[in-house]
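Participant: generate a structure from the sequence data that follows.
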Amino acid sequence: MSTVDLHTLTGAYALGALSGQEAAEFESHLARCPACAREVRELRETAARLAVAVAEVPPAQLRTRVMAALPGVRQLPPARREAAVVPPRRRLRHRLPQLAAAACLAAALAAGGLALDARHDAGRQRDSAARAEQRAAALSSLMAAPDAAFHTAALKGGGSATLVASERQGRSALVYDGLPALPDSRVYQLWYSRGGTMVPAGLIAPGGAGGATLLTGTPRGADGVGVTVEPAGGSTAPTGSPLALLPV
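Facilitator: Below is the predicted model of the structure:
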């Protein structure tokens, strides 16, 4: 193998993709080529960082599902004849599809380990990301609205909230901070006050002391927004006194 050919094998060597003979020949070259030795070190460090970046803990049921599927996997037949001897460079080219498949398999294992429901998970993640992006865009537009009105109040029991409302957009949002944690059986609920009647306007997602949420419905015709603590899932009418009532 020429020296020029050897210089092109740093990536394959760093990933352990060379055969025994090729690896031995390349290692002999490494001993007298500082440039290739440095490149191999850098490629290995990069591969390690990439592996750590995508590593996830495989699902607990992964091994059971894989073992259960093995009996239905057709096995490859034994080789009937010896493979023809191929020059080293040609062997590397012939192995490229297998190396690519092995790399894809390694990436799949690192990213979650042969999850059989990966397509469903990916779909849910895409939907969740799209909804989050829409909410963020709506909040940004609301905050920048020329007629946006801001009203802040302290909540009984701790925390504070700021109501942002736009008559033109027909939309409002609550920005909150320092909310005390609730038990799983309770949730913060929002209400529009319309002529003394409290109309449900959404729930604050549990698990965070601070954040922002868009209210459902329009603030048009409302004189205030209330915050209460309700049973998990919310209520059709407040079950207790509001922690705060912010003007619209």
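Participant: going by C-alpha atoms from here, please, whenever you check contacts or count neighbours.
Facilitator: Fine.
Participant: list the helices and strands the helix or strand where His151 lies packs on?
Facilitator: Under the criterion of DSSP states H and E, His151 resides in strand 149-154. Contact partners of strand 149-154 among helices and strands, from 3 or more CA pairs under 8 Å, 6 or more residues apart in numbering; DSSP states H and E: strand 160-166, strand 244-247.
Participant: which of those strands is buried the deepest?
Facilitator: Each of the helices and strands packed on strand 149-154 was scored by mean neighbour count; the highest is strand 160-166, a mean of 23, by mean count of other CA atoms under 10 Å.
Participant: how far off strand 149-154 does the helix or strand following it point, in degrees?
Facilitator: Remark: after strand 160-166, the chain's next helix or strand is strand 171-177, criterion DSSP H and E. Strand 171-177 runs at 30 degrees relative to strand 149-154, counting by axes from the mean of the first three to the mean of the last three CA atoms, to 10 degrees.
Participant: any buried residues in the helix or strand following strand 171-177, and which?
Facilitator: Next helix or strand after strand 171-177 toward the C-terminus (DSSP H and E): strand 186-194. Buried positions in strand 186-194, judged by neighbour count with 16 or more other CA atoms under 10 Å: Val187, Tyr188, Gln189, Leu190, Trp191, Tyr192, Ser193.
Participant: for the comparison step, fold the sequence that follows:
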Amino acid sequence: MTDNNSADNKRDDVDPSTQTGSYALGALDAGEVAAFEKHLAEHAETRNEATELSDTAVLLGLAVPPVAPPPSLKASIMDQLDATPQLPAEAPPAPPLLAGPAETRARARWASRPVVALASAAAVIGLIAGGGVVATSVFQNNQRQEQADLFAAINAASDSQRRSVELADGTATLVWSDELQASALIVDGLEPLPSDKDYELWYIGESGIRSAGILSADGSRTWRVLEGSKEPGDTIGVTVEPRGGSEQPTTDPIIAIESA
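Facilitator: Take a look at the predicted model:
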């Protein structure tokens, strides 16, 4: 009872508006979630911040997807465990633990969770393969990771703003920072195009219409940071263009969001 009361008192002392990051990352316990969501229902500013951070967390999670380890990697790890010499014991060995030898525990850990494409995983692969497997094979999303870093910077900028528009089958949200001269577009429900077409992004403003890159789509959520520099007041547009894009739009925009 004392421990529960202490936990409740400690929770009451926490300002829920400071927990938006933890909430977005799923780091709150059940009681904290309940208290935070009660706070969200009453405070629009905190609700907006939590939504923005949740979007960022989702996109950063998508930036580096889990990588299924090849069977050869598992075999290499097991071979290394078998081949690694053990230091001589200075005392009689203790009776074996019920948990089993290290190899058994290693096999259990391998089966219980996937290898994720993080720096530590790349280092392990590079070490075990001895140069036979290039670590960059695990990281086939460097450009996407760079995009995620840029998106996080835009979202964290002191002047960061966002605006959403409804589409026929989803929503498009523009996030931008005039201070960084940068923007990102998040679109839900954008259908894939035939192989000879691409969605092209545009900055539309006083200095004219400038291409801002190609946007891929698969019918679910897609996003990207726009290429080039955004100018204050630019409208961000999306058109359907021939594969590879055009120097200027050849069709009417299917998405147009003002940043003024």
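Participant: which residues in the second structure does the strand holding His151 of the first structure align to?
Facilitator: Aligned by TM-score structural alignment, strand 149-154 of the first structure falls on residues 161-166 of the second structure.
Participant: once aligned to the first structure, how far is the matching stretch on average?
Facilitator: Mean deviation of stretch 161-166 of the second structure relative to the first structure after superposition (mean CA distance after the TM-score superposition for the first structure): 1.7 Å.
Participant: contacting residues around that stretch?
Facilitator: Outside stretch 161-166 of the second structure, the residues within contact range by CA atoms under 8 Å, 6 or more residues apart in numbering are Asn155, Thr171, Ala172, Thr173, Leu174, Val175, Trp176, Ser177, Ile257, Ser259.
Participant: residue contacts, the second one?
Facilitator: Neighbour list for Thr171 of the second structure: Ser164, Val165, Val187, Asp188, Gly189 [criterion: CA under 8 Å, 6+ apart].
Participant: if we go to 6 Å?
Facilitator: Val165, Val187, Asp188 (CA atoms under 6 Å, 6 or more residues apart in numbering).
Participant: strand 171-177 and the longest helix that the first structure contains, what's the angle between them?
Facilitator: Scanning the first structure for the helix with the most residues, using DSSP state H, yields helix 118-143. Helix 118-143 of the first structure and strand 171-177 are oriented at 100 degrees to each other (the same axes, to 10 degrees).
Participant: which parts of helix 118-143 of the first structure are buried?
Facilitator: Buried-residue list, helix 118-143 of the first structure, by 16+ other CA under 10 Å: Ala138, Leu139, Leu142, Met143.
Participant: what do you get for stretch 223-230 of the second structure?
Facilitator: For stretch 223-230 of the second structure, by 16+ other CA under 10 Å, it's Trp223, Arg224, Val225, Leu226, Glu227, Lys230.
Participant: what residue in the first structure is paired with the first one?
Facilitator: So the one you mean is Trp223 of the second structure. Per TM-score structural alignment, Trp223 of the second structure is aligned with Ala212.
Participant: quick one: contacts for that match?
Facilitator: Leu174, Val175 are the contacts of Ala212 of the first structure under CA under 6 Å, 6+ apart.
Participant: that one sits in which helix or strand?
Facilitator: strand 211-214.
Participant: returning to what we had before: got the buried residues of strand 186-194 of the first structure as a markdown table, with distance to Pro34 of the first structure columns?
Facilitator: Listed next are the buried residues of strand 186-194 of the first structure as a markdown table, based on distance: CA to CA, whole Å:
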| residue | distance to Pro34 of the first structure |
| --- | --- |
| Val187 | 64 |
| Tyr188 | 64 |
| Gln189 | 66 |
| Leu190 | 67 |
| Trp191 | 70 |
| Tyr192 | 72 |
| Ser193 | 75 |
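Participant: of those, which is the nearest to Pro200 of the first structure?
Facilitator: Trp191 (4.6 Å; CA to CA).
Participant: grab the most central residue of the first structure for me.
Facilitator: Gln125 (6.9 Å; CA atoms, centre = their mean).
Participant: returning to that earlier point: the helices and strands packed on strand 149-154 of the first structure into CSV, with extra columns for distance to Gly208 of the first structure?
Facilitator: Below are those laid out as CSV (distance: least, CA to CA, whole Å):
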stretch, distance to Gly208 of the first structure
strand 160-166, 13
strand 244-247, 18
